[in-house]
Each structure stands twice: as C-alpha cells, then as structure tokens.
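Visitor: sequence first, then the predicted structure, then my questions.
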Amino acid sequence: MKIFLTTMCFLFLVTSFSSLADVLAKADLVIVYKSKATLELIKKGKVIKSYHIAMGDYPKNHKIKEGDERTPQGRYILDYKKSDSDFYRAIHISYPNDADILAANALNVSPGGQIMIHGQSPNSTISPREQQRYNWTNGCIAVTNSEMDEIWQLVDTGTPIELWP
C-alpha cells in the first residue's frame, strides 16, 4: 500500500509539473480566431492559454484601408513590444505586408498600420471585463491588462501570428 501511495504521489507531481511547464513555456505561435473572438497561445501544436478578445467595430473580413476599423487576416510576425502604449502595453503585428500594400495601392488607399495586441483603454468608464464585451478598437486586438501581462511574458518578438476569419 505504501508503494502504491508513493507511486500515485509521484505520478501526480510529474503530471502537475508537466502542466505547469506547458503553461510557463514561451508560445511559438499566436492564433486569433476573429469569428470566435479568441486569441490562443500555441506551443508545439498545443494551446497553452486562450483569451477572449475585443477587436475593431467591423471585425469581419480582412483589413483593406486605414480607418476601416477591421482587424487584418493572414500570417504576420509580432515584431516589437511597446511597454509605454496608450493602452497599457502592446505587441505590434507586422501589418501591412507586401500583399496588403499592393492591394491598397490598387485601390488608391492607404493600408493603415499600427495594428497591435494591447491592453485596456485607460479612458473607459466601464470595467475591464465589461470593455471586453464590445468591439471597441480601431482594428487592434484588445485583452485585459492582466491578460496582457501574461501574453507579454509568454510571447517573444519574432513569434508568428495567424489571424483567421
């Protein structure tokens, strides 16, 4: 019986530390599902964290031009972090890419830019959780400040991000 209990405790600890290691591991991919309003941090094909997000007022379809309040779709890179963002902290998405610029030029419009994952609006009169119930950004991806702290720790610059419809 003693050996059985020792074995069970050992297995519990190994399983717990394995799960903890997965959570503490840096993400190697970020995926945004616009239709589900979720952002997932992925490590070796497994979801290690998932967050509810707010986006622009018009989240459907791909961003076409500056001011359309759409969130882009496609594969980009998280190319730099901004610790002094107007929205707490922010991680920049490498939008627009060459294809986005070409498409905007064909329409004779600016593709826009400065699309980021960021925290809450400091000017809001409603709670952070309440803010997340609405699409309020200009095309960025918003999470709560505490969630932004987690993402900040788990995502390095250079990490790819895929934004899906």
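Guide: Yep, it's here. Numbers count the residues shown, from 1 in each chain.

Visitor: going forward, measure contacts between C-alpha atoms and count neighbours the same way
Guide: Will do.

Visitor: contact partners for Glu69?
Guide: Neighbour list for Glu69: Gly56, Asp57, Tyr58, Pro59, Lys63, Thr137, Asn138, Gly139 [criterion: C-alpha atoms under 8 Å, 6 or more residues apart in numbering].

Visitor: might you report the residue contacts of the first one?
Guide: By C-alpha under 8 Å, 6+ apart, the residues touching Gly56 are Glu69, Arg70, Thr71, Asn135, Trp136, Thr137, Asn138, Gly139, Cys140, Ile141.

Visitor: sec struct for the second one, please.
Guide: Here Arg70 is recorded as coil under DSSP: H, G, I helix; E, B strand; the rest coil.

Visitor: presented hereafter is structure B, for comparison with structure A:
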Amino acid sequence: MATVLRGTKVVEQFEHVAFGRGGVSPLRLKGRDKTPLGEFRITRVNQNSPFHIFLGIDYPRLEHIDRARKRGLISDAEYKRSIDHGARHGEFPQDGPLGGYIGFHGIGDGDPDVHDNFHWTQGCIALTNDQIETFESLVAVGTPVRIE
C-alpha cells in the first residue's frame, strides 16, 4: 500500500502497489531488483515514460553510498567518483554499483493482472496508470517520501 499524507492526515491510499521482484532492502545494489527502503524526495517527473508517468526519487543518497563503502560493496575509487559526481551534478550517479533511476511509476501498456498479483519491477514502486495520475496530482518535485 502507498499512502499520501499532509502532515498526519491521510489524503489518499493506493492498494495493489508492486515493488521490486527481489523484495525490499535498506541498501539496493544494481541488478538485484530490490526496492530501497528509507526517506527520499521526488526529484523529477517524466510524463512521457513507457510506464505512463515516472516520478524519480533521490536514490542513492549519501547514507547509501557511505553504508556501501563501509560494507565493502563499493571501492574507495567508486566512492570518490560518486562523491565527486554528487558535488558536480547535485545528485549521485544513477549508473553506479548501487543502481539508480528508482521512483514511482504506472504500468504503461503492461498487464494489469501481473501488476495485481506479483512484485514485478526492477526496484521501483508501481501503481496502476490511474493511481499514478492521482499520485502525481498530490506530490511535486521536492516532496518527501518514505518507503517502508
């Protein structure tokens, strides 16, 4: 379920959301199809997505990069590349070992039955096309989101 709040008031709830095929995890690695858990912000909106609408989040964040380095999942060189990229571009690389391009999206021309019965994404949170339209109308770039 996905819930939109204004303060502590529930504005909208969405049932039958799909997560990554690999489940959820506090630290997502590229290619593992897991949805990252944590606090994020909406960073971009693509209304011409193959998934109908895509609302990207700021994954990975500094805490993910730090955690990956401490666990030996990324090298010191990759850590430095990520930090340098973040300083230059205002966001961390989307193509590194932690992956990226994570967000909320619709199903596009996908099968609604698959969506209703399986967690099918590569790490994103999928809603139906109608749900993502409603979701987009309730959030904006900069809106905080929590995935739990």
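Guide: Received the coordinates, thanks. None of the values given here were measured: they were computed from a predicted structure.

Visitor: overlap between the contacts of Glu69 of structure 1 and structure 2?
Guide: Retained in structure 2: Gly56, Asp57, Tyr58, Pro59, Thr137, Asn138, Gly139, out of the contacts of Glu69 of structure 1 (criterion both residues aligned by TM-score structural alignment, their matches' C-alpha atoms under 8 Å).

Visitor: ok, the closest residue to the fifth one other than its chain neighbours to Ser85 of structure 1 distance?
Guide: What that stands for is Thr137 of structure 1. Nearest residue to Thr137 of structure 1, sequence neighbours excluded (C-alpha to C-alpha, 6 or more residues apart in numbering): Gly56, at 4.4 Å. Applying C-alpha to C-alpha, to the nearest Å, one obtains 18 Å for the distance of Gly56 of structure 1 from Ser85 of structure 1.

Visitor: could you pick out the longest helix of structure 1?
Guide: helix 2-24 (DSSP state H).

Visitor: which strands and helices lie in contact with it?
Guide: strand 46-52 (3 or more C-alpha pairs under 8 Å, 6 or more residues apart in numbering; DSSP states H and E).

Visitor: picking up where we left off before, which residue in structure 2 lines up with the residue nearest to Thr137 of structure 1?
Guide: Aligned by TM-score structural alignment, Gly56 of structure 1 pairs with Gly20 of structure 2.

Visitor: from Ile53 of structure 2, how far out is its match?
Guide: 17 Å.

Visitor: what does His64 of structure 2 give?
Guide: Counting by C-alpha to C-alpha - His64 of structure 2 and Ile53 of structure 2 are separated by 26 Å.
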